[in-house]
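>>> got a predicted structure plus its sequence, pasted below:
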Amino acid sequence: MKLDIQQIRQMITAQFANADLSLAGIRAAMDATGAAAPMPAGVRVEATDVGVPGEWITPDEVDGARTLLYFHGGGYMAGSLLSSRNQAARIAVASRAKVLSISYRLAPENPFPAAIDDALVAYRALREQGVAASDIGLVGGSAGGGLALALALRVRDEEPALGKPAAVAAFSAWMDLGCGWDSLQQAQDPLCQHGPVVMMAQAYLAGQSHEHPLASPLHADLAGLPPLLIQVGGAEGLRDEGEAFAKKAREAGVDVRFEEWPEMIHNWHVFAPMLDEATGALDQIGGFLRETVGR
């Protein structure tokens, strides 16, 4: 069944009307959505532990040693391997890469910097397993996109011996936990509203400054980052910070590909294959990663 973005909006509104909006309810709903999403053909999923629980997602066609480290979204408070499996698998197929998706620790039980600590553990594990840095791409959506960017910054600043990842693809990424951008404050985005986003930022930061560059990569010095793909939806709450990040990175000399998808809402990618623009955006991510990772 195919839907357009207005039908997707109506579907979300109907689901929220009777939803359990407790944290447990949101986590369960995200898992249920992930479980219901149709997986692409020709993909194997295998549980693993690299110091952080995770799973390997391997498509039938893999180019060489190309490997992606994938971070799910959910505002650092929700999301899981299950909720993001469809997206990660479709990116694996589109990029012809093995994907390691990790279950990083969540707030409020485990606030900042738990998630970025787990991300670094996973990256280090890949390197210790013999995967070359030039064969590793970092990928994530929403909070996971911010986490992918934060990991690239942390490797650059604290662990340069691990080697710089080949590229980062970040979609609908949360890059500034200050939550002050116009597109968020005025959002008509059913999946990214100002009030809930502020609450998630407070839970994750637990009193620490939102300007910490590993919490809000937009506040970092961006020089020396690998090639970036930044995708935002034209109608999403995080549009402005994504555009600002791409501009700042480009001015710092980073190779940046920026895409704004008209009318799309936050993390529209989750609606593949129902929404053609979701499938198209995931295919663009795959093409970018084929060009930049493990060449």
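Noted; the coordinates are in hand.
>>> from now on I want contacts and neighbour counts done on CA atoms only, so please keep to that.
Will do.
>>> residue boundaries of the helices in the stretch 101-250 of the chain?
Along the stretch 101-250 of the chain, the stretches classed as helices by DSSP state H, counting those that start in this stretch are 114-128, 143-158, 182-185, 194-205, 239-251.
>>> with distance to G79 and mean neighbour count added, can I get those in JSON lines?
Converted to JSON lines, these look like this (distance: least, C-alpha to C-alpha, whole Å; neighbours: other C-alpha atoms under 10 Å):
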{"stretch": "helix 114-128", "distance to G79": "12", "mean neighbour count": "19"}
{"stretch": "helix 143-158", "distance to G79": "10", "mean neighbour count": "24"}
{"stretch": "helix 182-185", "distance to G79": "21", "mean neighbour count": "18"}
{"stretch": "helix 194-205", "distance to G79": "13", "mean neighbour count": "18"}
{"stretch": "helix 239-251", "distance to G79": "21", "mean neighbour count": "20"}
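>>> between those, which one is closest to G286.
helix 143-158 (15.2 Å; C-alpha to C-alpha).
>>> just checking, what packs against the closest one?
The contact analysis (3 or more C-alpha pairs under 8 Å, 6 or more residues apart in numbering; DSSP states H and E) places helix 143-158 against strand 67-71, helix 114-128, strand 136-141, strand 167-171.
>>> what is the orientation angle of it with strand 167-171?
150 degrees (axes from the mean of the first three to the mean of the last three C-alpha atoms, to 10 degrees).
>>> hmm, who's touching helix 143-158?
70-76, 115-116, 119-120, 138-140, 162-165, 168-175, 213-217, 220, 222, 224-226 (C-alpha atoms under 8 Å, 6 or more residues apart in numbering).
>>> and that helix, how far out from the chain middle?
Between the centre of helix 143-158 and the centre of its chain there are 11 Å (C-alpha atoms, centre = their mean, to the nearest Å).
>>> one more: stretch 219-236?
On C-alpha atoms, centre = their mean, the centre of stretch 219-236 falls 12 Å from that of its chain.
>>> check stretch 287-295 too.
Stretch 287-295 sits 17 Å away from the centroid of its parent chain (C-alpha atoms, centre = their mean).
>>> next up, a second structure to put side by side with the first:
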Amino acid sequence: MTRQQREAVDALHRNAPVRPNPTLAERRAGFALALSRPLPDDVTAHETVLAGRPALDLTPATAAGRGRLLHFHGGGYVLGSPGTHAGFTAQLVRRAGLRATSLDYRLAPEHPFPAAVDDGLAAYRALLDGGVRPEELVLAGDSAGGGLVVATLVAARDAGLPQPAGAVVFSPWTDLTLGGQSMSTKKDADPIFTREALQAFATPYLAGQDPAQPLASPVYADLRGLPPLLVQAGSNELLLDDAVRLAGRAAADEVEVTLRVWPQVPHVFQNHFGHLDEADAALDEAARFLSTSVRAGREAEVERPLGGEGPGAGRP
């Protein structure tokens, strides 16, 4: 883990070309180009549909058993798709040995809040109804996708659905009020965002609605009953406190949570796998967490007495 690698990643972000007054289509195309990474040879992808929305199935050669990952991409609820994040998702699943379904949830401004949450919950429900056992299901997402993971878990709990085996969130955006102290303390360290840039994502997503609503900003949600969480973030990001406060709220609500802050790296630094040692180490950690969660869920299901209560009770 070298300082030279971290400095190169920082410079890459700070020196990225900026198009003046881009259209929404140009922003989306630029985001896709910036994140584009090839799929590894040992991961296959095919387009599918989940709960009425386009999705991308990713299956690594290492996949074994019935475990499944439901993935939500980042992009501020305005940009991105399963395709923009396919290389990143593939790196995670090949390490975890899990098949993944990455959802193309609806984006703002065409579809403001709560469209993304509705799609996330519908996808989660569809996997359960399709025979995926909750103890063999895990969730993951980065940035806005990480916030959407937590919101989906809260919505699923409130809908009476069983919780999955666990979830990983990378640099989650969990406070659309932009109320974290790191919004000020990390403004010079963050090579990607300014407060104004984040507000430019929040405004079309919220479309005038209260940013402190728990499903829009899950750092304010009641997290009781959620599954084990792994929260990863970099110390050089405005959204650092979104991750720290999420972990604190989860702990206060009796959720098993692990917070891992990697020093001197930026927002969703895991995207720099292959070029930044911290990125590969973080993906390895996340993959271990996901595969261990699935294995623990299976073991708990085997040990549960017939008719007993638990996250898989009442499911075939």
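Looks like it came in fine. No experiment lies behind these values; they were computed from the predicted model shown.
>>> to M30 of the first structure, which of the helices of the stretch 101-250 of the first structure lies closest?
helix 143-158 (14.2 Å).
>>> out of the helices and strands packed on helix 143-158 of the first structure, the one nearest E259 of the first structure is which?
Per C-alpha to C-alpha, nearest to E259 of the first structure of those: strand 167-171, 9.3 Å.
>>> tell me, the closest one lands on which residues of the second structure?
The aligned range for strand 167-171 of the first structure in the second structure is 166-170, by TM-score structural alignment.
>>> give me the mean deviation of that stretch from the first structure.
When the first structure is superposed, stretch 166-170 of the second structure averages 0.7 Å from its matched positions, counting by mean C-alpha distance after the TM-score superposition for the first structure.
>>> now the strands for the second structure?
43-50, 53-60, 68-72, 99-103, 137-142, 166-170, 229-234, 257-262 (DSSP state E).
>>> list the contacts of the first one.
For strand 43-50 of the second structure, the external contacting residues (C-alpha under 8 Å, 6+ apart) are 54-61, 90, 94, 103, 123, 126-127.
>>> output the residues you listed in JSON lines, with distance to G234 of the second structure appended to each entry.
Compiled in JSON lines, the contacts of strand 43-50 of the second structure are given as follows (distance: C-alpha to C-alpha, whole Å):
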{"residue": "P54", "distance to G234 of the second structure": "31"}
{"residue": "A55", "distance to G234 of the second structure": "28"}
{"residue": "L56", "distance to G234 of the second structure": "28"}
{"residue": "D57", "distance to G234 of the second structure": "28"}
{"residue": "L58", "distance to G234 of the second structure": "27"}
{"residue": "T59", "distance to G234 of the second structure": "28"}
{"residue": "P60", "distance to G234 of the second structure": "27"}
{"residue": "A61", "distance to G234 of the second structure": "30"}
{"residue": "A90", "distance to G234 of the second structure": "21"}
{"residue": "R94", "distance to G234 of the second structure": "23"}
{"residue": "L103", "distance to G234 of the second structure": "25"}
{"residue": "A123", "distance to G234 of the second structure": "29"}
{"residue": "A126", "distance to G234 of the second structure": "33"}
{"residue": "L127", "distance to G234 of the second structure": "32"}
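>>> show me which of the residues you listed are buried.
P54, A55, L56, D57, L58, T59, P60, A90, R94, L103, A123, L127 (16 or more other C-alpha atoms under 10 Å).
>>> contact partners for the residue nearest to the fourth one when sequence neighbours are not counted?
Excluding its sequence neighbours, the residue lying closest to D57 of the second structure (C-alpha to C-alpha, 6 or more residues apart in numbering) is T101, at 4.5 Å. Taking C-alpha under 8 Å, 6+ apart as the criterion, T101 of the second structure is in contact with A55, L56, D57, L58, R68, L69, L70, H71.
>>> the first structure: which residue goes with the fifth one?
Taking TM-score structural alignment, the alignment pairs R68 of the second structure with T67 from the first structure.
>>> correct me, but that match touches I136?
Yes. Checked against C-alpha atoms under 8 Å, the pair T67 of the first structure and I136 is within contact range at 4.9 Å.
>>> shared neighbours, those two?
Common contacts of T67 of the first structure and I136, defined by C-alpha under 8 Å, 6+ apart, comprise V293, G294.
>>> tally of neighbours for G75 of the first structure?
G75 of the first structure: 23 surrounding residues under other C-alpha atoms under 10 Å.
>>> got it, and A220 of the first structure?
Neighbour tally, A220 of the first structure, other C-alpha under 10 Å: 17.
>>> now it: how far from D182 of the first structure?
Distance from A220 of the first structure to D182 of the first structure, counting by C-alpha to C-alpha, to the nearest Å: 21 Å.
>>> cool, A47 of the first structure as well?
41 Å.
>>> neighbours of the nearest residue to E260 of the first structure once chain neighbours are set aside, how many?
Spatial nearest neighbour of E260 of the first structure, chain neighbours left out: V232 (4.9 Å); criterion: C-alpha to C-alpha, 6+ apart. Per other C-alpha under 10 Å, the neighbour tally for V232 of the first structure reads 30.
>>> V232 of the first structure matches what in the second structure?
So, by TM-score structural alignment, V232 of the first structure is matched to A233.
>>> pretty sure its match is touching Q264, no?
No. Counting by C-alpha under 8 Å, A233 of the second structure stays clear of Q264, with 10.3 Å between them.
>>> doesn't W181 make contact with H194 of the first structure?
No. Using C-alpha under 8 Å, H194 of the first structure is not in contact with W181, being 9.6 Å away.
>>> separation between the residue mapped onto Y104 of the first structure from the second structure and R53 of the second structure?
Aligned by TM-score structural alignment, Y104 of the first structure pairs with Y105 of the second structure. Distance of Y105 of the second structure to R53 of the second structure, computed by C-alpha to C-alpha: 7 Å.
>>> might you report the residue contacts of the residue nearest to E260 of the first structure?
So V232 of the first structure contacts F171, S172, A173, L238, R239, G242, E243, E259, E260, W261, M264, H266 (C-alpha under 8 Å, 6+ apart).
>>> one more time with 6 Å
With contact taken as C-alpha atoms under 6 Å, 6 or more residues apart in numbering, V232 of the first structure is in contact with S172, R239, E260.
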